[in-house]
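Student: This is a predicted model, with the sequence first.
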Amino acid sequence: MRLSELKTGEHGIIVKVTGHGGFRKRVVEMGFIKGKKVTVLLNAPLHDPVKYQIMGYEVSLRHSEADKIEVISEDEAKALNLRSSINASTPEFANLNANSSSDTDKLLESVADKQRHTINIALVGNPNCGKTSFFNFASGAHERVGNYSGVTVDAKVGHASFEGYEFEIVDLPGTYSLSAYSPEELYVRKQIIDQTPDVIVNVIDTSNLERNLYLTTQLIDMHVRMVCALNMFDESMQRGDHVDYDKLGELFGVTMVPTIFTTGKGVDELFRAIIKTYEGTEDTDPHFRHIHINHGHEIENGILEIQEHLKQEENLRARYSTRYLAIKLLEHDKDVEDYIKTLPDAQEIFEHRDMAAQRVKEETGDDSETAIMDAKYGFIHGALKEAEYLTGSKKNTYQMTHFLDRIITNKYVGFPIFFFMLFIMFSVTFIVGQYPMDWIEQGVSLLGELVSGNMPEGPLKDMLIDGILGGVGAVIVFLPQILILYFFISFMEDSGYMSRAAFIMDKLMHKMGLHGKSFIPLIMGFGCNVPAVMATRTIESRRSRIITMLILPFMSCSARLPIYIMITGSFFALKYRSLVLMLLYAIGVMMAVAMSRLFSRTVFKGEDTPFVMELPPYRFPTWKAMGRHTWEKGKQYLKKMGGIILVASIIVWALGYFPHNDQLTARQQQEQSFIGKIGKTIEPVFMPQGFDWKLDVGLLAGIGAKEIVASTMGVLYSDNDSFGDDNSYNDHGGKYEILHKQLVTDIAKLHNIQPARAESVATLTAFCFLLFVLLYFPCIATIAAIKGETGSWKWAIFTAVYTTGLAWIVSAAVFQIGKLFL
């Protein structure tokens, strides 16, 4: 718990002091040392500050400062003692008598000592630097080795033990800097500030030392406790590089440990360095000191002037280094500017910032942000020169990469290779994946028959079979395809090919207002929109990621195919069916392009992040890594989609089931059910499209899953629910003719026209219905996936609303214009 949570008269043992370095040092100097007993004496009349007793004297702290001090209270210690009494691994707690005052103090000290030996670590580094390799090696967690910017989009938590210490490890997204330029940068920065890890492990790709050290300089500005892991050291040595990493560590004021995370070499030394940094070392050791990188006298003067104001804000100093905030202000960091605006003297702070920035411009000709970057790279260059850094030429680690790139990104064969890869991926997914899908469908069907044969008739039985089992089946039936798709994507990411695919497709995607990385999810959308939405996490630009998700529903997924087959088979001659199908797919692509350009110029107006993307060397991925990644994505799909789809399936079932009458046929039941009544109620809304209430009911049923549209319409028009099972033309029992005849009859009644004209109007209505199905509300699973990937219902609801509105407008326009020619 936090010291701020202790009540008057309570006491505890200090476990650790968090916060940035300057604040932590000041609090420790006041006597708040790990392992010391602290007692709350009294609160001020306004409950802030609070007076404490520690080390025989009294001192006051504000609540905001006390909130940065972690303690173990007597109640917490007793609760841990109770749990440990039945835990053989910690019997020492069980032998203490909690009713004795001396034993209570011993108990507090014992528990605090154990808690003090838990170190919270945050892994920070550039994409492709090997953070996740360390995470996997140290914690054994099921996380993957990524080779493509933006793969790790969430913070993954793992656990490790070493020499009596417990490590809570958080793998943060890869980022090149800590600016406010991308969501990943802001996320990493927020985690460091809000979660205040005990030690930052800055993972550095030694083969790209100069570029990677830029992030290190920004972490130094934040005044955090840090250890640097010089990873991929073997590749650097194979190339013949040389660097005095001990000297480099002295110059940066941090310990630098050579590591090879793929084999585990250097991990023990890294853990020891983390422990040493966490426990604290005298300032005489140059590897454990806080340095100030000199940015030039004008910038440094501006920093000092801004700091004078910031240091007056005590609450601010508990969370931030004032030097870091001053630097970010001079960089015109929007996120920091928004925070500073909340301070009482914000206007004076901005005046000092603007004056300093103007002086920098006059002196150097550059803006302050550029001058700060130049100063940091100047410091890095000088430090590397002093550390005798040299790049060798014994082995060109990129030789094979350069050879492969000459083929894979060639302007003549690059595209054929890329599309051949896609052809293999989708062929295996939808041909091989069909077998386990069929097995799952058969298993669900057999389970339904088992339930049907052993339960009495009634709503509960029907809900279990048609609602719950139907919902579960809709979730798991696509799992094989999702696993296969992600296995291929994992291979492309881990091998380094995914970034080449983005490189190849960027020019085309850029014309849509997107990046090349959007192409793979859009292509995947033709199979299933759900994994396609989940695949957008490979796009590090939040703007491009969201736009891609918003237009993905226009990619005709395989679930729409039964509807297309049913309508084209019923209303179009054989020679025109393929043409109509191709036209639908083409319209979907054209709408995606149009809406992407519209969104990029309106909703997401402004420049996107530049297309600066690392092309990592080719590496053959391990089967273990690909298997882990594939399984993790499968679990995420089941976890994210399962509950929502199940609930939606039950709701759709209930609307079609109640009020129920066993004496009615399936068609009559649908007509008099709630969903039938809703369809009739909203019939006027869809009159501009020429839809009657039966078509409306089909659209409503499709909210749960698009396959339901075909089976629902089959029931309403021909008392035949087999349409939903058709992935190819199948006119068994003349069902196409029956559906055609019934719809023509209904259209004649609806519009009060002669049967001869009703024939052509019905065909136009059928085509408009196909357009509506193509464009409107994606299935619940897709909406749930968008919510899961964006972290908000806002974009999920927006997608549902705008696609349905667009479908209404397009289908109505086509129908009204088409009628003029009939």
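Tutor: Alright, I've got the coordinates. Numbering: from 1, shown residues only.

Student: From now on I want contacts and neighbour counts done on CA atoms only, so please keep to that.
Tutor: OK.

Student: and Ile468, what is it in contact with?
Tutor: 646, 649-650 (C-alpha atoms under 8 Å, 6 or more residues apart in numbering).

Student: any chance of those residues in TSV, with neighbour count and secondary structure too?
Tutor: As requested, these are exported to TSV (neighbours: other C-alpha atoms under 10 Å; DSSP: H, G, I helix; E, B strand; the rest coil):
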residue	neighbour count	secondary structure
Leu646	22	helix
Ser649	26	helix
Ile650	20	helix
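
Student: from these, which is closest to Leu316?
Tutor: Leu316 lies nearest to Leu646 out of the contacts of Ile468, by C-alpha to C-alpha, at 46.7 Å.

Student: surely the closest one meets Val472?
Tutor: Yes. Contact criterion C-alpha atoms under 8 Å: Leu646 and Val472 qualify, at 6.2 Å.

Student: Which residue lies nearest the spatial centre of this protein?
Tutor: By C-alpha atoms, centre = their mean, the mean C-alpha position of the chain lies nearest to Val153, the distance being 4.3 Å.

Student: Contacts only, for the residue lying closest to that one once chain neighbours are set aside.
Tutor: Take Val153 and drop its neighbours on the chain: the residue closest to it by C-alpha to C-alpha, 6 or more residues apart in numbering is Pro173, 5.5 Å away. If you count contacts by C-alpha under 8 Å, 6+ apart, Pro173 has them with 124, 127, 150-155, 184, 188.

Student: put this beside the first:
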Amino acid sequence: MRLDELEIGKDAVVASVDSDDAALRQHILDMGLTPGTEVTMMKYAPMGDPVEIRLRDYELTLRRADAARIELVDVHDAHNVPRENPGGAPTDHPAFGECARRPRLGRAGVEAGAPLSLALVGNQNCGKTTLFNQLTGSNQHVGNFPGVTVDRKDGQVKGCPNVTITDLPGIYSLSPYTSEEVVSRRFILDERPDAIVDIVDATNIERNLYLTLQLMELDRPMVLALNMMDEVAANGGSVDVNRLERMLGIPVVPISAAKNEGTSELVEHVLHVARHRELPGRQDFCAADGPDKGALHRCIHAVMHLVEDHAKHAGIPPRFAATKLVEGDELVRGALGLDANELDALEHIISQMEEESGTDRFSALADMRFAFIGAVCRTCVVKPRESREHKRSVAIDRILTGRFTAFPAFLLIMGLVFWITFGWLGAWLQGLMEEGVAWVTDAVAAALAAAGVNPVVQSLVIDGVFAGVGSMLSFLPLIVVLFLLLSMLEDSGYMARVAFVMDKVLRRFGLSGRSFVPMLVGFGCSVPAIMATRTLPSEHDRKMTVMLTPFMSCSAKLPVYGLLTAAFFARGSALAMVSLYLIGIAVGAVVALIFKRTAFRGEPVPFIMELPNYRLPSAKTTVMLAWDKAKDFITRAFTIIFAASVVIWFLQTFDIRLNVVSDQSQSMLAGLGGLIAPLLAPLGFGDWRASTALVTGLLAKESVISTFAVLLGTESASALSGLFTPFTAYVFLVFTLLYPPCVAAIGAVKGELGPKWAAAVFALQCVVAWVVAFAVRLAGMALGLA
């Protein structure tokens, strides 16, 4: 039987793993889906594809087409036979002082007080960023979704001003499959940190230790941080830390990053191994007691002898170089600079191993590592009973990923998000903020008048600064509420389920389910959404997702929607705003279909992703993220928006000879806006004030509102009615929804894909915005709305 045919609730043993894509096959093996592994079919996605399986105590999703390449044997009913746990009680782990057991020392140590660099490495979603925040006092974003960290982050360890620690993106092995994994590998190999902190999820120790063995092959000072030990203990499990240290030959420190338990001991250990250059006690994980294992053992050591001089010259540990050459790693092969004879000898050695062992090179290495890990876990780990978190996740998934309930649940959750943001909570908080801004504005205006300040200066302060910045601040509650809710969804683990549920839908548009998460993040802000595309394993999916993400309406457009819908649609304002979000999604879908048949032909990459357990959102994380977004919004209000408001006030107050104008149509701003107005006239808003607002919106979308406030002197419906009718206001909103994002988002595209792609995104958004807005206007005219 093949894996795609396995019934729900059945167990089977993997016999072989096949794929036309060598990198994909290796990634599947690195995730633990190796021959001999028992898997359980958990569920199919609501549309039948992809599937969710359980192996090595965690859930993995993959498409049925890839599952069809995996052969199974020994199909049987699912069972829960507990693994035989090691005998004897676990020993206490001393706070410090195991260094006497470190059998190997590297080069001369580092003097106390000298600068040190540390790398924080681990699987995706294992708690690296949480630990980084605890160690440095930073406030980096944390989420319960694989790939939250997509770039390296540096910080100073608290109390150690000369120690820098770098939080790297999650990586399952040192054979990177996605672009953010390349960042981690490149840092570890090229930057050569003084020590590595390998953080391991103790609730899923078997899968996590796979990366640990590869890091040990690098022969660098390292410490293993055994995270989430509080969850293991709460569910009846334990780890014999001292025995685990002896088997691995590196220090092991049990911690709980979320509760800040064990972190001080961890810092103590890592500083010790870094300063004394203490290297791992073992690198060889071959079990040479059987014919198959012996073949691989001989192969690796033969390759080590063959390339030893090249490896030393390239600064690559011989053991690591040998295993990577066996895997066919092109980067390592290129770095070693082997000649043709050496390459022939290398291939001969590997082929001999495959013939003797009866398995291919990828499977042999993965099986070697997991066999060693299995022996370690049987010796050191008391396996906990099924955790509360997993039981809870299974129960919740019956609804949130159920065949008939997944899509209604998603629509209900997103509807609730928008109702809370634009209705119940957000609108009430916005009203309070508006009253506060109006009170401060009136108080400042009265104070300036009482002080006899020059009328032009009064106009600058009240009509320029307060009108522009004050109008912006009134929308701060909406943005904070939206970010709070999106953060809670991500922190809970629901985002990963959305990707699972939506994969088959997005595949029809040429994307994978993983593309849905960056686009969903785009409803908050396009910049992190564009950066999040690094988690996508192919350039095809990544570039296409970057091109489509700006069509998702970011929170910076909320002030524009809020002002115009409240002015022209009154009670229907919430419905009007929701319709804009739906238009953005619909336009993005149409553009995706066009891309699929033109610039981005071909199938999206395979969908392989770990499904984390649901967790209650961290109150601290959620509040701190909301504070960060509020701080960012306020900073922009008092920098970009402040500057834009002053410039706009100046341009609309004076003519080209710097005379104060009595009619704004004679101002410098009117002349500049008039250059663009003819292009917008077919859309129904060819007024120079509307075109000026759109231009300033390219700096920051909130500038559209501050521009109107400065130009019109007020944000009232009566003032706006002189500029728009209800229908042209809606067309204007459609154009605002779809035209190019802010300069920060365009800069993010440039940083990710280069200047040509940034220019392409800008041009695409301009064309699509004009065409769709014109189509809406024509439709309205046909229906008699114009």
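Tutor: The structure has been received and is ready for your questions. Just so it is clear, the model here is predicted, and its values are computed rather than measured.

Student: re earlier: among the contacts of Pro173 of structure 1, which one has the most neighbours?
Tutor: Val124 (28 neighbours; other C-alpha atoms under 10 Å).

Student: what would the contacts of Pro173 of structure 1 look like in a markdown table with secondary structure?
Tutor: As requested, the contacts of Pro173 of structure 1 are exported to a markdown table (DSSP: H, G, I helix; E, B strand; the rest coil):
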| residue | secondary structure |
| --- | --- |
| Val124 | strand |
| Pro127 | coil |
| Gly150 | coil |
| Val151 | coil |
| Thr152 | coil |
| Val153 | coil |
| Asp154 | coil |
| Ala155 | coil |
| Glu184 | helix |
| Val188 | helix |
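
Student: Is it correct that Val39 of structure 2 falls within a strand?
Tutor: Yes. Assessed with three-state DSSP, Val39 of structure 2 lies in a strand.

Student: in stretch 740-747 of structure 1, what's buried?
Tutor: Buried residues in stretch 740-747 of structure 1, counted by 16 or more other C-alpha atoms under 10 Å: 740-741, 743-747.

Student: same check, this time on stretch 266-285 of structure 1
Tutor: 266-267, 270-271, 273-275, 277-278.

Student: Do a quick rundown of the strands in the stretch 251-400 of structure 1.
Tutor: In the stretch 251-400 of structure 1, strands defined by DSSP state E, counting those that start in this stretch lie at 255-258, listed in chain order.

Student: Tell me the secondary structure at Leu118 of structure 2.
Tutor: Applying three-state DSSP: Leu118 of structure 2 is strand.

Student: Now check structure 1 for the residue matching it.
Tutor: Using TM-score structural alignment, the equivalent of Leu118 of structure 2 in structure 1 is Ile121.

Student: in the stretch 1-150 of structure 1, which spans are helices?
Tutor: With helices called from DSSP state H, counting those that start in this stretch, the stretch 1-150 of structure 1 shows them at 21-29, 63-66, 74-84, 91-94, 101-116, 131-139.

Student: looking at those helices, which is closest to Lys461 of structure 1?
Tutor: Comparing those against Lys461 of structure 1 with C-alpha to C-alpha, the closest turns out to be helix 74-84 (44.8 Å).

Student: So which of the contacts of Ile468 of structure 1 is the closest to Val685 of structure 1?
Tutor: When the contacts of Ile468 of structure 1 are compared against Val685 of structure 1 (criterion: C-alpha to C-alpha), the nearest one is Ser649, at 24.7 Å.

Student: Spatially, which residue comes closest to the closest one, not counting chain neighbours?
Tutor: According to C-alpha to C-alpha, 6+ apart, the nearest residue to Ser649 of structure 1 is Gly471 (5.1 Å).

Student: Go ahead and confirm that neighbour touches Met641.
Tutor: No. Between Gly471 of structure 1 and Met641 there is no contact under C-alpha under 8 Å: 10.5 Å.

Student: Have a look at the two and say which one is more surrounded.
Tutor: Per other C-alpha under 10 Å, whichever of Gly471 of structure 1 and Met641 has more neighbours is Gly471, with 25 against 22.

Student: once aligned to structure 2, how far is the helix or strand hosting the more buried one on average?
Tutor: Element membership of Gly471 of structure 1, judged by DSSP states H and E, is helix 470-476. Here the mean offset of helix 470-476 of structure 1 against structure 2 after fitting is 5.3 Å, by mean C-alpha distance after the TM-score superposition for structure 1.

Student: what's the next helix or strand after that helix aligned against in structure 2?
Tutor: Next helix or strand after helix 470-476 of structure 1 toward the C-terminus (DSSP H and E): helix 479-495. Mapped onto structure 2 using TM-score structural alignment, helix 479-495 of structure 1 spans residues 476-492.

Student: so where do the helices sit in the stretch 601-750 of structure 2?
Tutor: So, for the stretch 601-750 of structure 2 - with DSSP H, counting those that start in this stretch - the helices run 619-637, 640-653, 668-680, 688-696, 703-712, 717-721, 726-738, 743-753.

Student: Now distance to Val480 of structure 2 too, for those helices, in CSV please.
Tutor: Output for the helices of the stretch 601-750 of structure 2, formatted as CSV (distance: least, C-alpha to C-alpha, whole Å):
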stretch, distance to Val480 of structure 2
helix 619-637, 6
helix 640-653, 18
helix 668-680, 33
helix 688-696, 23
helix 703-712, 18
helix 717-721, 25
helix 726-738, 20
helix 743-753, 19
